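**Student:** can't give you the sequence, but here's the structure:
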């Protein structure tokens, strides 16, 4: 098999493991293939979110939108968005109601759900690693740290809320390299939105992320922040959306699309 065929087989295998009940962060799985965040909303909220994403493309770069009621996507043939992510969150009236590994039961209660697959910064991590830049949550075997910020997104319709960011510690002398590498992936968040000084984003303590796990910040490293596809979950909370399904932070949908597709 070619390297791309091998990667796609790894993606098929990973989705099968998640469908069978494995719950684990997806970072580092099927390297070379794009990963995606997911937010699923009733049809009556879908236009508001599509407009929200259009107005906030760095936080919500849309890779695909499903037809109402559909749980398939062109991003992965034969995949099932109800079962093939490692973990999901179910939201009611802006509150987290459940975290589960299968949402078929919840999906069956609605016949008009629309799913948005949103670019994920996990996609560009292989290029960082290949450039000799340590991706700390992968080397430490944990979930990426994510933080709510004081940076408000542009509202749309009934939706509003703050941007969520992911953080990766980068050696000071490699920050420019990391920014240059990730800027070539605008469809999966692109360049950092902030470098250093977490307090300017309203982040008081890097050891206490709002989502994911804390990672070690070594001497000589600078915290670098990227827009994060968990932003829609912060928006669901702030806007008190009556019902929504999302991926659990760090537990992404692994597509069959090569990372290079989003590289410019």
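**Tutor:** Good, I have the coordinates. Computed from a prediction, not measured in an experiment: that's the story for all the values here. Numbering: from 1, shown residues only.

**Student:** only C-alpha atoms for contact and neighbour calcs from this point on.
**Tutor:** OK.

**Student:** Identify each buried residue in the lengthiest helix in the chain, please.
**Tutor:** Assignment by DSSP state H gives helix 3-19 as the longest helix of the chain. For helix 3-19, the neighbour count (16 or more other C-alpha atoms under 10 Å) marks 4, 7, 8, 10, 11, 12, 14, 15, 16, 17, 18, 19 as buried.

**Student:** May I see those organised as TSV, with distance to residue 51 added?
**Tutor:** Shown next, in TSV, are those (distance: C-alpha to C-alpha, whole Å):
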residue	distance to residue 51
4	34
7	33
8	32
10	34
11	31
12	32
14	32
15	30
16	33
17	34
18	31
19	31
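
**Student:** picking up where we left off before, who are the packing partners of the longest helix of the chain?
**Tutor:** strand 33-42, strand 253-258 (3 or more C-alpha pairs under 8 Å, 6 or more residues apart in numbering; DSSP states H and E).

**Student:** what's the most buried one of those?
**Tutor:** Ranked by average neighbour count under the criterion mean count of other C-alpha atoms under 10 Å, the helices and strands packed on helix 3-19 are headed by strand 33-42 at a mean of 26.

**Student:** Strand 253-258 and that one, what's the angle between them?
**Tutor:** Inter-element angle recorded for strand 33-42 and strand 253-258: 130 degrees (by axes from the mean of the first three to the mean of the last three C-alpha atoms, to 10 degrees).

**Student:** Tell me the helix or strand right after strand 33-42.
**Tutor:** Following strand 33-42 in sequence order, the next helix or strand is helix 43-55 (DSSP states H and E).

**Student:** outside of the helix or strand just after that following helix, which residues touch it?
**Tutor:** Next helix or strand after helix 43-55 toward the C-terminus (DSSP H and E): strand 62-65. Strand 62-65 is contacted by residues 36, 53, 73, 74, 75, 114, 115, 116, 117, 118, 119, 187 when judged by C-alpha atoms under 8 Å, 6 or more residues apart in numbering.

**Student:** Cross those against strands and list the overlap.
**Tutor:** Residues of the contacts of strand 62-65 located in strands (DSSP state E): 36, 114, 115, 116, 117, 118, 119.

**Student:** List the residues that contact the last one.
**Tutor:** Listed by C-alpha under 8 Å, 6+ apart, the contact partners of residue 119 are 34, 35, 36, 37, 60, 61, 62, 63, 187, 188, 189, 229.

**Student:** take a look at this one as well, against the first:
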């Protein structure tokens, strides 16, 4: 079966059984989300950080301390994503296939919106999505744009990039702008140096894609931002998804479309 035709439950079963791939293009029409789980004592501050940086951290759902499912994700957050990253003292120390042993009773799981949610709408509007064409992960970059900090959380905005033909830039802006709860319209268009990105061929997360003649790089705020903030802030313990390896929710993309 084409992975685009899978239900969320079918996809989660495949990940639970060991499939390890980026999820762009999976489960057409179903919303995907970024995962970050932090100790209870940091939960309120991460909630405040997400509120202050809603473009990068659009909060879709939060679980109870120790919970491994939420109202929008009825699977097991410890096993049903295709990849995880474990952080200690702000450092990524392991990439894992599951986090059953690492999941603590005090961890609060946050599910953050993902720009994969509007990619089908881009395609339907005739806007090509290069990483889907190539079957690779979306390229993501740390920027020189600081997030609005809280008392102990601070760090850079992370962006995802998609090259768009110049004639379709306005279409891409309009279409993605209809999804404000999953990052919305691009935060920057054109020159990557304006964001402090020195080389598009060397993303900090994901895979590089070619920007062809006549195309313009468009940059969207990215839900990997909380993981960059975990690293910059030296948070003692956290679990995130492996960038591009998302939680597939039990809710349709159209729930997050406005207008």
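**Tutor:** Received it, and whenever you're ready, just let me know what you need. For clarity, every value in this text was computed on a predicted model and none was experimentally measured.

**Student:** Tell me the buried residues within the contacts of strand 62-65 of structure 1.
**Tutor:** 36, 53, 73, 75, 114, 115, 116, 117, 118, 119, 187.

**Student:** Counterpart of residue 180 of structure 2 over in structure 1?
**Tutor:** Under the alignment (TM-score structural alignment), residue 180 of structure 2 maps onto residue 186 of structure 1.

**Student:** Check whether that match really touches residue 259, as I assumed.
**Tutor:** No - between residue 186 of structure 1 and residue 259 there is no contact under C-alpha atoms under 8 Å: 11.6 Å.

**Student:** which residues do those two both contact?
**Tutor:** By C-alpha under 8 Å, 6+ apart, no residue touches both residue 186 of structure 1 and residue 259.

**Student:** Those two: which is more packed in?
**Tutor:** More crowded of residue 186 of structure 1 and residue 259, by other C-alpha atoms under 10 Å: residue 259, with 21 against 17.

**Student:** Now do the contacts for that one.
**Tutor:** 32, 33, 34, 123, 124.

**Student:** Format the residues you listed as JSON lines; extra columns: distance to residue 233 of structure 1.
**Tutor:** JSON lines is the format used below for these (distance: C-alpha to C-alpha, whole Å):
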{"residue": "32", "distance to residue 233 of structure 1": "26"}
{"residue": "33", "distance to residue 233 of structure 1": "24"}
{"residue": "34", "distance to residue 233 of structure 1": "20"}
{"residue": "123", "distance to residue 233 of structure 1": "20"}
{"residue": "124", "distance to residue 233 of structure 1": "22"}
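
**Student:** What are the boundaries of the helices in the stretch 151-259 of structure 2?
**Tutor:** 169-177, 225-233 (DSSP state H, counting those that start in this stretch).

**Student:** before we move on, the earlier item: closest one to residue 47 of structure 1 out of the ones in strands among the contacts of strand 62-65 of structure 1, please.
**Tutor:** residue 114 (9.8 Å; C-alpha to C-alpha).

**Student:** Just give me the neighbour total for residue 197 of structure 1.
**Tutor:** 13.

**Student:** Now do the most centrally placed residue in structure 2 against residue 113 of structure 2, distance only.
**Tutor:** The structure's structure 2 has its C-alpha centroid closest to residue 223; by C-alpha atoms, centre = their mean the separation is 3.8 Å. Distance from residue 223 of structure 2 to residue 113 of structure 2, counting by C-alpha to C-alpha, to the nearest Å: 6 Å.

**Student:** Give me the common contacts of these two.
**Tutor:** With C-alpha under 8 Å, 6+ apart as the test, residue 223 of structure 2 and residue 113 both reach 34, 57, 58.

**Student:** residues contacting the last one?
**Tutor:** Pointing back at residue 58 of structure 2 there. 50, 51, 112, 113, 181, 182, 183, 223.

**Student:** Ok, the first one next?
**Tutor:** With contacts taken as C-alpha under 8 Å, 6+ apart, residue 34 of structure 2 has the following neighbours: 111, 112, 113, 114, 223, 224, 240, 241, 246, 247.

**Student:** Redo those as a markdown table? Include distance to residue 86 of structure 2.
**Tutor:** Below are those laid out as a markdown table (distance: C-alpha to C-alpha, whole Å):
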| residue | distance to residue 86 of structure 2 |
| --- | --- |
| 111 | 16 |
| 112 | 17 |
| 113 | 20 |
| 114 | 20 |
| 223 | 16 |
| 224 | 14 |
| 240 | 7 |
| 241 | 9 |
| 246 | 15 |
| 247 | 16 |
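
**Student:** between those, which is nearest residue 206 of structure 2?
**Tutor:** residue 224 (10.7 Å).

**Student:** Aligned against structure 1, show me the partner of that closest one.
**Tutor:** Alignment note: residue 224 of structure 2 maps to residue 230 in structure 1; criterion TM-score structural alignment.

**Student:** what sits against the aligned partner of residue 201 of structure 1 in structure 2?
**Tutor:** Alignment note (TM-score structural alignment): residue 201 of structure 1 maps to residue 195 of structure 2. Going by C-alpha under 8 Å, 6+ apart, residue 195 of structure 2 touches 143, 144, 145.

**Student:** Sort out for me which of those are in strands.
**Tutor:** Short answer: the contacts of residue 195 of structure 2 in strands (DSSP E) are 143, 144, 145.

**Student:** Out of the residues you listed, grab the one that's most surrounded.
**Tutor:** residue 143 (20 neighbours).

**Student:** ok, back up a step: could the ones in strands among the contacts of strand 62-65 of structure 1 go into JSON lines alongside distance to residue 195 of structure 1?
**Tutor:** Shown next, in JSON lines, are those (distance: C-alpha to C-alpha, whole Å):
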{"residue": "36", "distance to residue 195 of structure 1": "24"}
{"residue": "114", "distance to residue 195 of structure 1": "35"}
{"residue": "115", "distance to residue 195 of structure 1": "32"}
{"residue": "116", "distance to residue 195 of structure 1": "28"}
{"residue": "117", "distance to residue 195 of structure 1": "27"}
{"residue": "118", "distance to residue 195 of structure 1": "23"}
{"residue": "119", "distance to residue 195 of structure 1": "21"}
